[in-house]
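J.: Sharing a model prediction with you, sequence too.
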Amino acid sequence: MAKPLVKSAVFLSIFGLGLISQADVSLPGLFGDHMVFQREQSNPVWGWADAGEEVTVSINGQSQSTTADEDGNWQVELDPLPVGGPYTLQVEGNNSLTVEDVLSGEVWICSGQSNMEWPISRVNNADVEIVSANYPEIRLMTVPRIGTQEPQLTFNGKWVLCSPETVGNFSAVGYLFGRRIHNTLGVPVGLIDNSWGGSAAEAWVPREKLEASETFSKYLADWEKKTSEYTDEIHAEKVAEYNEWKAAGKPDPKMRWPRDPRTGQHRPANLYNGVLYPLIGYGIRGVIWYQGETNGGRAEAYRELFPLMISTWREDWGQGDFPFYWVQLADFQAEKEEPGDSSWANLREAQTMTLSLPNTGEAVIIDAGEGRDIHPRDKQTVASRLVRHALANDYGFDMVPASPIFESMDVEGNVATITFSSIDEGLYSFDTKDVVGFAVAGEDGNFVWADAKIVGKDKVEVSAEGVETPVAVRYAWAMNPIANLYDRNGLPVTPFRTDSE
């Protein structure tokens, strides 16, 4: 693992993080009291010092030394630490730094938009979750929101012990995921939340990666125009208008605090530079991700964008194909009486396509959303389905991690037989004996609701009156699908269509 330390302490001063004295050895905000190192692997520690200054990092009887380069950057690799602790990390240069209460365990990045950011204080049974959150060996870190076109090397943040006093504002999905790992493995867990509500996936990718593909040229051009036309003066005027509205008693129509698009969560590369870059290279087990709502209208581009983002993070981290598990979009808005197309169904499909990358996994939650709210409160189900991937793939537990997924379609007469893979206990229809959620189309391409029957552990027969020869089949293909096909282990079948372009 190699942290791309390409800027000096001068860079930190220019971009508002304070001038670091060239006589003092220093560490980025990631390295602080109560931190967690990833177990079972070497871990980089990096920072800044005088050019040519000798720096020694010590912990648990090992010492690693290096010399700061001409820009004042230094980095060492620590040998794997035994699980547990607490340890003391000592950094020696022209001065000394001490980091106390360091643990060795499992480290996960929790990233995405508002449904990852959504705090434990706003989930179902929040009061119970909070008062029971006495886990001193779960450590929490929240990255401050900084949207910028300039890579940030550090941030103002701190690790805290998980407790009823600290957990309330932390990512619910992140905490519930981490708690399940901690309770199962009995090892310390470090959770780093850098999510940002409303963020676009394009904001999580460096500009040069986006610029290399024609797919994103219009999005980039639109944002270039928007940010070039927005000035400090315009922003000041909007702030003044908001303050006048507030002083007047907040009359209708309602106003929102004006957002500066130059520093927001939609601008390409802003979040890669502001809230991801400072983490790159830190020893982790993997990433959990919950995002896609903002990209719901750009599903075709997401087919390229999402795997590009994952591959870029892995490449920059230098830790190989670390695990990357995500949450598929939940059900949302009104249910439709007739089958049709859907932007969110297309986005879910793009998410599922990204399973072609190694060491990835998808939590299907089309049964855990709320039609009236884009932020479903049931984050417990989300975390349980996410953690199955980690428990099975990374920690060796014997369980099927993924929802059943479409494998093949065979047509004989007026019946299409759908075969699924990733089957555990066998298919069944939840709540009713009738299988609900399938639509079929003939040569005319007109989809109608279909009759469906489970035949065997992994197959469903689909047919519809008036469709003599099925050409295409869809399942749960809607923004808020009415569908009830599950594996008996409780995992819903992954939405799909056989007529994907």
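T.: Looks like it came in fine. Numbers count the residues shown, from 1 in each chain.
J.: Please make it C-alpha for all contacts and neighbour counts, starting now.
T.: OK.
J.: Check which helix or strand the residue nearest the centre of the chain maps to.
T.: A centroid search over the chain (Cα atoms, centre = their mean) returns W289, at 1.6 Å, as the residue closest to the centre. Using DSSP states H and E, W289 sits within strand 286-290.
J.: Strands of the stretch 351-500 of the chain, start to end?
T.: According to DSSP state E, counting those that start in this stretch, the stretch 351-500 of the chain carries its strands in the segments 360-363, 405-412, 415-421, 427-429, 438-441, 447-449, 451-454, 459-463, 472-475, 485-487, 496-497.
J.: here comes the other one, which I'd like you to weigh against the first:
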Amino acid sequence: MLYRHYICFLILSIFAFPNALKAFQSDSLCVNGLFKHHMVLQREKSIPIWGTGKPETTVHVSLNNQRASATVQPDSTWRVQLSAMIAGGPHILQITDLRDSISIDDVYVGEVWLASGQSNMEFTLGSSLSWAEEQLHADFPNIRFFQVVHGMNNQQQHDVQGSWVRSSSATAAAFSGVAYHFAKKLHQEKNIAVGIIQSAWGGTPIEPWISEDALSSREETKPSVIQARESGAQPTQLYAKYLQDVEAFENASEGLRLGVHTLAYQDQHWKKVSFPLQVSSIYGDETALYIPGCYLWVRKHFDLSSLDKDATLQFDELEGEAAIYVNGTEIELKNAQGTSQGLVLPKSVLKKGRNLLAIRLRSLWATGTVGHSEGSVSLVIGTKHIKLDGEWLSNISVEPRYPDLPKERNNPGVLFNAMIAPLIPYSVQGVLWYQGEANTWRPRDYQFMFPLLIQDWRIRWQQGYMPFLFVQLPNFGGNNLAPADESWAYLREAQLMTLQQPATGMAVSIDIGDATDIHPRNKKDVGLRLYEAARHIAYHEDNVYSGPLYRRMEIKDHKIIVYFDHAGDGLISKTASVEGFKIAGADNNFEDATATIVGNTVELSHPSLKNPTTIRYGWAADPKVSLYNTAGLPASPFRTDK
């Protein structure tokens, strides 16, 4: 019923707002920004190609011995449809009219997937655990990423910014870690080109990724659409102002202008601090004021009685982007990472008596550290080892802090308009989705909003039940930047319920998160689990593609017997005893259950419960769980009480 209602609403809105279909008008021949050198086209599906030009002129398109023509419409748009092609390449795509010609080289036909969501989809391969290994073997010229430039808009856009980049040791670090591992496995197994269209943005809830038309079709979300429209907010202009403020932050130099790096600067009013020197430890509860980023200045005065040799400034820990000054002279060190960093200080920069060490540390999301404890920063002169501990001084307000993104970025439909609509109708095999953290504050709404997004995108792409694969939220216990509670369990439940939608698959990640980091660095296993789902749902292989999913339970002899789908050849526990199950009676007072695996079932009991009625598994933000199938895929958290 929801699906049918939305189709009717969409048709009506298209006829009611014809200008929404109007593209940017230009007399010059243009093609949508997805069509660029090194692009990948979806194999075995028709190939739409579209753009703008001078009205009433004819546009000719040729690709691999196929030719098609189209007349540019009065609204300046044109579109042709080429027949499906088998995997292969390289090809040249030619687009011409009477005056202009566009030639696009190194075009391959293979598999194309759209990777979308928030920060854990955007999380780069270069920041993931596997990067040290992958960097040595990332030269896959037929794995190509198109990274959609961030943007937000009140109106559906018809062009997109970005470029296709071939995977190499020099380029792959910037790719989505999850999507890269998915693409790599797909490329190696199918031996064809793989294109990933990466359209993701950290910190975003689901609402801006759904079109206004779809959200207006639901009574629960229609008021938010009306409110956003009536506010008169202009997200495009607000985002442009935000980018200007980001540039000002990146080029900040107020500290140098004031002479903060010099001995003469007066710092009596600065905050007295001790190790570790980092935003989150120094400013504690105030940390949220300096997210997503700031520049932390720290200063340390020290005395020297003699200067007969060069010195070494030793950091047992220095992480983040730092600028280091001694008595006003910058000591070159950029993007330091790790431990045991040593800097040679020529004796010419030092002086007898009073000296100054000043450090400007760039902090993003409260990262960046100078020294972990007393004595972790020191000066070595010959055999002398001078500890630079004791009192340091800190100031976080010298430079501008990183600007906050406009709250309008979360308005209904604005990311769909700017980052999804311009991709349609580019043929894709399916969607990879990793999002939900930003919706944990109202997790039950996700039960209808996530299916609504899937239906919305499928209707607009007109590719039938386009495979939609998603990641269930990992375990996360919360930290001082992001709290976590039972709402995470409810959000995972909403994701589990979305499997009722056809041609969907879920990669469970409850065992590979990070208890204290909302951005777990193990992206390889996430990508590989998505690939297992794709093998079955998109490529129709007979494989175990999911971890165990709760099917039903049976109460028998003071025990509860739990049956699972996707048990494979049997259930196993990765720990000596099966962890994660809780059991309750009619009072819903849950206790840790004694769990025993019997073939494809789990038997649960508790010595004080003679009449158990209800069970839960992994029902917490950061649960201890251990149930897998023999394919090594973890069971999804679930509950039987509603």
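T.: Alright, I've got the coordinates. Quick caveat: nothing in here was measured; it's all calculated off a predicted structure.
J.: Matching the residue nearest to the centre of structure 1 against structure 2, which residue comes up?
T.: Taking TM-score structural alignment, the alignment pairs W289 of structure 1 with W433 from structure 2.
J.: Not counting stretch 218-231 of structure 2 itself, show me its contacts.
T.: E212, L215, S216, N411, P412 (Cα atoms under 8 Å, 6 or more residues apart in numbering).
J.: which bit of structure 2 covers the lengthiest helix in structure 1?
T.: Assignment by DSSP state H gives helix 299-317 as the longest helix of structure 1. Aligned using TM-score structural alignment, helix 299-317 of structure 1 spans residues 443-461 in structure 2.
J.: What residues sit buried inside that stretch?
T.: Within stretch 443-461 of structure 2, the residues scored as buried using 16 or more other Cα atoms under 10 Å are 443-444, 446-447, 449-459, 461.
J.: in the superposed pair, what's the mean gap between the strand ranked longest in structure 1 and structure 2?
T.: In structure 1, ranked by residue count with DSSP state E as the criterion, the top strand is strand 96-112. Average distance, strand 96-112 of structure 1 versus aligned residues of structure 2 after superposition (mean Cα distance after the TM-score superposition for structure 1): 0.7 Å.
J.: Where in structure 2 does that strand fall?
T.: Residue span in structure 2 matched to strand 96-112 of structure 1, by TM-score structural alignment: 101-117.
J.: Could you report the neighbour count for the counterpart of I374 of structure 1 in structure 2?
T.: Using TM-score structural alignment as the criterion, I374 of structure 1 maps onto I518 of structure 2. For I518 of structure 2, the count of nearby residues is 22 (other Cα atoms under 10 Å).
J.: Quick check: I518 of structure 2 touching L473?
T.: No: in this structure, I518 of structure 2 is not within contact of L473 by Cα atoms under 8 Å, at 9.8 Å.
J.: any shared contact partners between the two?
T.: Between them, I518 of structure 2 and L473 share no contacting residue, judged by Cα under 8 Å, 6+ apart.
J.: Disregarding residues adjacent in the polypeptide, which is nearest to H235 of structure 1?
T.: D260 (6.7 Å; Cα to Cα, 6 or more residues apart in numbering).
J.: coming back round to it: could you say what helices and strands the following helix or strand past the longest strand of structure 1 packs with?
T.: As assigned by DSSP H and E, the chain's next helix or strand after strand 96-112 of structure 1 is helix 114-117. Using 3 or more Cα pairs under 8 Å, 6 or more residues apart in numbering; DSSP states H and E, the elements in contact with helix 114-117 of structure 1 are helix 172-185, strand 286-290.
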